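1. Compute the structure for the input listed below.
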Amino acid sequence: MRDLPDHDHLYAALLARDPAYEGVALVGVTSTGIYCRLTCPARKPLARNCQWFDSAAAARQAGFRPCLRCKPQGAQADAHPVIRDLMDALSDNPDHRWSENGIAARGHDPSTVRRLFRHHFGQSFLQMARAARLRQGITRLNKGGRMIDAQLDSGFDSASGFRRAFAQLFGHPPHQMASDADLRADWIQTPLGGMIVIADSAALHLLEFVDRKALPAGLRKLSLLAGGRIGLGRTPVTDLTEAALTAFFAGENGQLDIPVLLAGTAFQQRVWQELRNIPAGQTRSYRQLATAIGQPNAVRAVAGANGANRLALVVPCHRVIGSDGTLTGYAGGLWRKEKLIALEGGYRDFTGNLSSKG
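-> Presented below is the predicted three-dimensional model:
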């Protein structure tokens, strides 16, 4: 948990419904057992009944329930004025070359921006902007463009810099991506960041967030399994995956029903298949998952299989939590895990039953 302002400052912000504290703090009201955003329109509690949290996960762990009016379990970052301003600017001009001076020119303190983005997204705004530029270059290459054009679209000063950034993401420099490959790699943008999708004409082989540290190693392993036959481009399964992700993040369908190739050991495949059986809006502990596959003592092995999953969201390892209800490690980042579980809470009705959407 990060350091928060003192009680008096936070209570004053609560009374003022100060939007500057969106994404910074939440209030838990001990007299009701509810936690809220500081901007919540509900009647304000007494100061002595307030507890302060830096995340919805921390509030839930302390036993508080989310407010139905301000929905604090949702994406707090979207409501923070600094984050919203910079994300809107990035969306409007994704090939802009951002710097700390550029951030300051918009009236924001670079150190504050760095802290906010790392807390909410696990990376800095400058890293996100660099990824957005790289996506521009990948789009150009996918359309058959020249390397120099892809480099310029990405805003890189040199071809070597572009090749190095590309190789860090895909595990290979662009010229090693086979033009006649059976497997095709592309970038899909989601509300939680870019994802690399690799598919052939029959199944999805990999779906990972672009900032996952293990992504390049996973791509190299997949390349070896495929005999190096991975190229840039799309297949019908890529289109199906993108459509399913769009419906998922729009709250329309919690089941990502996509044909997949589960490339792993027999044990890993059993774990991954059981993960796919967890409905959106529900969670399991590692021990429950181990029991479900008939090996209740294999909790560590189950956790290892979770970490080896290369099909994020489609094989929903984010639905596995600690036995005490806490959010445990997630390769895509705990901030994403919290947002995914909050999103999937919408696939439940207020009685706790799965809704017809999921």
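
2. Every contact and neighbour count from this point should use C-alpha atoms.
-> Fine.

3. those strands in this structure, which residues are they?
-> Assigned strands in the chain, in chain order: 26-29, 34-37, 50-53, 65-66, 183-190, 193-199, 204-209, 230-232, 284-285, 320-321 (criterion: DSSP state E).

4. of all those strands, which lies closest to Met128?
-> Nearest of the strands of the chain to Met128, taken as C-alpha to C-alpha: strand 193-199 at 8.4 Å.

5. For the closest one, buried residues please.
-> Buried residues in strand 193-199, counted by 16 or more other C-alpha atoms under 10 Å: 194-199.

6. how far is that strand from where the chain is centred?
-> Computed by C-alpha atoms, centre = their mean, to the nearest Å, the chain-centroid distance of strand 193-199 equals 12 Å.

7. if I look at the residue lying closest to Asp157 once chain neighbours are set aside, how far off is Leu289?
-> Take Asp157 and drop its neighbours on the chain: the residue closest to it by C-alpha to C-alpha, 6 or more residues apart in numbering is Gln151, 7.8 Å away. To Leu289, Gln151 is 45 Å away according to C-alpha to C-alpha, to the nearest Å.

8. ok so, going back, closest to Ala243 out of the strands of the chain?
-> With distances scored as C-alpha to C-alpha, the stretch of the strands of the chain nearest to Ala243 is strand 183-190 (10.2 Å).

9. what's the angle from that closest one to strand 204-209?
-> Angle, strand 183-190 to strand 204-209, by axes from the mean of the first three to the mean of the last three C-alpha atoms, to 10 degrees: 40 degrees.

10. Show me which parts of strand 183-190 are buried, residue by residue.
-> Buried positions in strand 183-190, judged by neighbour count with 16+ other C-alpha under 10 Å: 183-189.

11. go on, stretch 261-269?
-> Within stretch 261-269, the residues scored as buried using 16+ other C-alpha under 10 Å are 262, 268-269.

12. Among these, which one sits closest to Val29?
-> When those are compared for distance to Val29 (C-alpha to C-alpha), Gln268 wins out at 42.9 Å.

13. how much space is there between the residue lying closest to that closest one once chain neighbours are set aside and Arg133?
-> Residue nearest to Gln268 in three dimensions, not counting chain neighbours: Ala305, with 5.2 Å by C-alpha to C-alpha, 6+ apart. Ala305 sits 33 Å away from Arg133, going by C-alpha to C-alpha.

14. These two: who's more crowded?
-> Neighbour tally, Ala305 and Arg133, criterion other C-alpha atoms under 10 Å: the higher count belongs to Arg133, 24 against 19.

15. right, and that one touches Ser154 too?
-> Yes: judged on C-alpha atoms under 8 Å, Arg133 makes contact with Ser154 at a distance of 4.3 Å.

16. Identify the residue spatially nearest to Thr30, adjacent ones excluded.
-> Asn49 (5.1 Å).

17. Pull the number of nearby residues for the one you found.
-> Residues within reach of Asn49, counting by other C-alpha under 10 Å, total 13.

18. Before we compare anything, build this one as well:
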Amino acid sequence: MNLQNAVLPPHAEMVRAMLERDTAYEGVFFTAVKTTGIFCRPGCTARKPKPENVEFFAHADEAMSAGYRACLRCKPLDAAAIAPDWVQRLLKSVDADPDLRWTDAQLLAEGIEPLKLRRWFKQHFGMTFHAWLRSRRLGIALGGIKQGGSIDNAAFDSGYESLSGFRDAFQKSFHITPGRVAHSEPLLFTRLTTPLGPMIAMAEQRGLVLLEFLDRPALTKEIEELQNRYGYAVAPGHNGHLQQIEEELAQYFAGKRTEFNVPLHLPGSAFARQVWAELMKIPYGQTTTYGAIAALLGKSGASRAVGLANGQNRLAIILPCHRVIGADGSLTGYGGGQPRKAFLLRLESAAVQITQQLAF
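-> Below is the predicted model:
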């Protein structure tokens, strides 16, 4: 599974979309105004700035890290938390008829520009729409084989005319041959939208295995490790754990949830799991240091090792490594980027303050 950086539309097209308030580009880019220090959705109804005073960002957090504030009128952080209507309609159509082979002509008939769709999927899923469809069909085939279905039937149902073509595509996607599926564990993934940009969630039958921001530099390496070291076959799909984390994450960002109940499964070394267990104990709205965690583990001189295990955490927000700061109070590193770390700490601090005010 290869996750690539987002590719923004041409500058002239983004300027046009901004000036015309083209809502079709919701979720594709954000407009930041240099003279006001505010960033907006493409369809914002506020007075439009001069094009020379504007710059564009693929994600809301990128605009925030550049020093821009969210517009109070169009609320771009809320927009970042949902897929645009035209994408949601398409995803519902795919769920209703998973065997349909979508062509560019069919997309255009639905009012969807294929190039725009390609860019949105590359940004939010790390692959094109058609690649996602192929991967989704192969994921359905994987589930069928895992449940005892024949490889021949799986290949035919997936739309492949030759068994060899199916085997090649299957092995390229899952790093195993169809015949070895019985000895592997399917790891289903879905994209989640959040105010800090898109995330990817992965879960198997025992629980949630991964929750990361799609632009995390180490994400590709983490997924390859899950495939090669732990034998997972990664495929798009849904299960109860993915549905639960989507609901709980939305509540967290709304300031209405302080802990997560979704079951977890954490492949890793014994020491890493010890560190992750301590991360789980850090109270909501509070912070600690690498040295303090090392002391709790009886290894006061192991701050560096704790930091390394902290960085190997695959469950952003759930295992709250954003609550670990430097001994001098600095934010230090964070796999999702320091602007996101600062945002999460502000979110939790504000929620705690509101709770305390309501208590008096």
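
19. TM-score for these two?
-> In this superposition the chains share a TM-score of 0.64, using TM-score structural alignment, normalised by the length of the first structure; 325 aligned residues with a C-alpha RMSD of 5.1 Å.

20. follow-up on the earlier one: contact partners for the residue nearest to Thr30 of the first structure?
-> Asn49 of the first structure sits next to 28-31 when contact means C-alpha atoms under 8 Å, 6 or more residues apart in numbering.

21. What residues sit buried inside stretch 25-33 of the first structure?
-> For stretch 25-33 of the first structure, the neighbour count (16+ other C-alpha under 10 Å) marks 25-30, 33 as buried.

22. Name the nearest residue to the alignment partner in the second structure of Gly28 of the first structure, ignoring sequence neighbours.
-> Aligned by TM-score structural alignment, Gly28 of the first structure pairs with Ala32 of the second structure. Once flanking residues are discounted, Ala32 of the second structure sits nearest to Phe39: 3.9 Å by C-alpha to C-alpha, 6+ apart.

23. right, and the one you found touches Pro76 too?
-> Yes: Phe39 of the second structure is in contact with Pro76 according to C-alpha under 8 Å; the separation is 7.4 Å.

24. what is in contact with the two at once?
-> 30, 70.

25. Which one of these two is surrounded by more residues?
-> Ranked by neighbour count (other C-alpha under 10 Å), Phe39 of the second structure and Pro76 place Phe39 first, with 29 against 24.

26. residues in contact with that one?
-> Applying C-alpha under 8 Å, 6+ apart, the residues near Phe39 of the second structure are 30-33, 63, 68-71, 76.

27. From Thr31 of the second structure, how far out is it?
-> With distances taken as C-alpha to C-alpha, Phe39 of the second structure is found 5 Å from Thr31 of the second structure.

28. same check, this time on Trp102 of the second structure
-> Using C-alpha to C-alpha, Trp102 of the second structure is found at 31 Å from Thr31 of the second structure.

29. Could you do Val15 of the second structure as well?
-> 9 Å.

30. what does Ile38 of the second structure give?
-> 8 Å.

31. next one: Glu225 of the second structure
-> To Thr31 of the second structure, Glu225 of the second structure is 37 Å away according to C-alpha to C-alpha.

32. For the equivalent of Asp95 of the first structure over in the second structure, give me its contacts.
-> In the second structure, Asp95 of the first structure lines up with Asp99, judged by TM-score structural alignment. Residues in contact with Asp99 of the second structure (C-alpha under 8 Å, 6+ apart) are 137, 158.

33. Run a quick neighbour tally on the spatially closest residue to Ala178 of the first structure that is not a sequence neighbour.
-> In space, Ala178 of the first structure comes closest to Gly231 once its chain neighbours are excluded; the distance is 4.6 Å by C-alpha to C-alpha, 6+ apart. Using other C-alpha under 10 Å, the number of residues around Gly231 of the first structure comes to 22.

34. Gly231 of the first structure contacts His172, doesn't it?
-> No: in this structure Gly231 of the first structure lies outside contact range of His172 using C-alpha under 8 Å: 10.2 Å.

35. circling back to that earlier point, what's the spacing between the residue nearest to Asp157 of the first structure and Gly171 of the first structure?
-> Counting by C-alpha to C-alpha, the gap from Gln151 of the first structure to Gly171 of the first structure is 18 Å.

36. Please identify which of those two sits among more neighbours.
-> Per other C-alpha under 10 Å, whichever of Gln151 of the first structure and Gly171 has more neighbours is Gln151, with 24 against 21.

37. was I right about that one contacting Ser158?
-> Yes: counting by C-alpha under 8 Å, Ser158 is a contact partner of Gln151 of the first structure at 7.3 Å.

38. now for Tyr230 of the second structure: what does it line up with in the first structure?
-> Match for Tyr230 of the second structure (TM-score structural alignment): Leu222.

39. what are the ranges of the helices in the stretch 201-350 of the first structure?
-> In the stretch 201-350 of the first structure, the helices defined using DSSP state H, counting those that start in this stretch lie at 215-225, 236-249, 266-276, 286-292, 299-307, 334-344.

40. Other residues contacting the first one?
-> Contact partners of helix 215-225 of the first structure, identified using C-alpha under 8 Å, 6+ apart, comprise 167-172, 208-209, 229-230, 310.

41. try it again with 10 Å
-> Defining contact as C-alpha atoms under 10 Å, 6 or more residues apart in numbering, one finds that helix 215-225 of the first structure is touched by 166-172, 177, 183, 185, 196, 198, 205-210, 226-231, 263, 308-310, 331.

42. Are any of these buried, and if so which?
-> Among the contacts of helix 215-225 of the first structure, the ones that count as buried by 16+ other C-alpha under 10 Å are 166, 168-172, 177, 183, 185, 196, 198, 205-210, 228-231, 308-310, 331.

43. Translate Gln73 of the first structure into the numbering of the second structure.
-> Superposed on the second structure with TM-score structural alignment, Gln73 of the first structure falls opposite Leu77.

44. Do I have it right that that match meets Asp61?
-> Yes: at 8.7 Å, Leu77 of the second structure counts as touching Asp61 under the criterion of C-alpha atoms under 10 Å.

45. Measure how buried Ala105 of the first structure is and give me the count.
-> By other C-alpha under 10 Å, 11 other residues sit near Ala105 of the first structure.

46. Likewise for Arg48 of the first structure?
-> Using other C-alpha under 10 Å, Arg48 of the first structure has 11 neighbouring residues.

47. surely it meets Val29?
-> Yes: taking contacts as C-alpha under 10 Å, Arg48 of the first structure lies within contact range of Val29: 9.1 Å.

48. Closest to the centroid, which residue in the second structure?
-> Against the mean C-alpha coordinate of the second structure, by C-alpha atoms, centre = their mean, the closest residue is Met199 at 1.0 Å.

49. I'm done for today, thanks for sticking with me.
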